[in-house]
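> Structure, please.
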Amino acid sequence: MTDKAPEGYRPCVGLALFNAEGLVFVGRRADKTKREHVAPGHAWQMPQGGIDEGETPLEAARRELAEETSVTSVELLAEVPGWLAYDLPVDIGKEAWKGRWRGQAQRWFAFRLTGSEDEIDILNPTGGHKAEFDAWRWARLEETPDLIIPFKRDVYREVVRHFAPFAGGAVTKG
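Now for the predicted structure:
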């Protein structure tokens, strides 16, 4: 397993933050103008972000989680082995990153929230970063592929497959 993303893909991390009931954090993208982030009816996602130069994927995962949710009280549960990649539709790729990347390759980590849910603050993220999300909720892990923009669904299906053991406490209410 290498820490270098496949050629042509932007190196990123993705984060599944589980609560004690086995539900996962999803946020609704605040900026709905970027077609690489949202599609009609598909503005929800788990936290994710780029890996900075000199940063390990795990360091990036912890940083991105804090920047997007303000959460730092977590325990690491698991990591998906290797990179999960998706291609951007060509027209969106030219628009989003001026054609520099064909898509993103992500290292995915599962964390359990060990602190209070009150720690979550998406509107005033850690370090003064711009809010990525304008709403959040707990969701069943298996529903996340239906929430995400369609071209990321295969990655989310793999995340569900790898992290399903941590979602065992989730129950359908209603």
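
> Only C-alpha atoms from now on, for both contacts and neighbour counts.
Fine.

> Contacts for stretch 142-149 next, please.
37-39, 41-45, 152-154, 156-157, 160, 164 (Cα atoms under 8 Å, 6 or more residues apart in numbering).

> Now do the buried residues in that stretch.
Within stretch 142-149, the residues scored as buried using 16 or more other Cα atoms under 10 Å are 142, 144, 145, 146, 147, 148, 149.

> to compare against the first, here's another:
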Amino acid sequence: MKNNKSYRPNVAAVVLSSNYPNKCEFFVAQRTDIKGAWQFPQGGIDEGETPLVALYRELREEIGTDGVEIIAEYPDWIKYDFPASVSKKLYPFDGQEQKYFLVRLKNNALIDIQTAIPEFDQYQFVTYKELFEKVTHFKRQVYKQVIDYFKKEGYL
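Now for the predicted structure:
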């Protein structure tokens, strides 16, 4: 049976605070368009962009800085479907196919979510346990898969 679903090419950043590696704190932010939906910075890959170029652009657009050091890249693309309540309301796609990067904020990087088109209205740095209590339900499995990989590889 053929899968006729469409997936948006996307990048996502697991952003660690500048306290890493001494302290492991994950950046999460609440979306402006879906109250209570907390997530990592992410966004679509534009035509002709590489995932890395898209990563830096999305960080500037969403958190006001691309002042990060790349620690690692998840080796595979991960697909997930939007829940029925989200699907087609926000995007003309059934889900997203994402490339994840683990990054650390540079010491002098300043987060400013009041960007030209704000996508987040608040943010926090949280622990591993708090992360899975905070993020929106349909992203938890993917986040766990990615973070567990980075832990297994010794980055976290």
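
> so where do the strands sit in structure 1?
In structure 1, the segments counted as strands under DSSP state E are 9-18, 24-29, 44-45, 48-50, 74-79, 84-87, 103-113, 133-139.

> just to revisit the earlier point, from the contacts of stretch 142-149 of structure 1, which is closest to residue 113 of structure 1?
Closest approach between the contacts of stretch 142-149 of structure 1 and residue 113 of structure 1, by Cα to Cα: residue 164, at 16.3 Å.

> Distance of the closest one relative to residue 63 of structure 1?
Per Cα to Cα, to the nearest Å, residue 164 of structure 1 is found 24 Å from residue 63 of structure 1.

> the more surrounded of these two?
More crowded of residue 164 of structure 1 and residue 63, by other Cα atoms under 10 Å: residue 63, with 20 against 14.

> Contacts made by the longest helix along structure 1 with the rest, please.
Longest helix in structure 1, counting residues (DSSP state H): helix 57-69. The contact list for helix 57-69 of structure 1, computed with Cα under 8 Å, 6+ apart, reads 3, 12-15, 47-52, 71-72, 107, 109, 120-122, 125-127, 129, 131-133.

> Count the neighbours of the residue nearest to residue 19 of structure 2 when sequence neighbours are not counted for me.
Leaving aside its chain neighbours, residue 19 of structure 2 sits nearest to residue 25 (7.7 Å; criterion: Cα to Cα, 6 or more residues apart in numbering). Close neighbours of residue 25 of structure 2, defined as other Cα under 10 Å, add up to 21.

> Which residue in structure 1 aligns with residue 25 of structure 2?
Alignment note (TM-score structural alignment): residue 25 of structure 2 maps to residue 23 of structure 1.

> now residue 72 of structure 2
For residue 72 of structure 2, the aligned position in structure 1 is residue 78, judged by TM-score structural alignment.

> you'd agree that match is up against residue 111?
Yes - with contacts counted by Cα atoms under 8 Å, residue 78 of structure 1 reaches residue 111, the gap being 7.3 Å.
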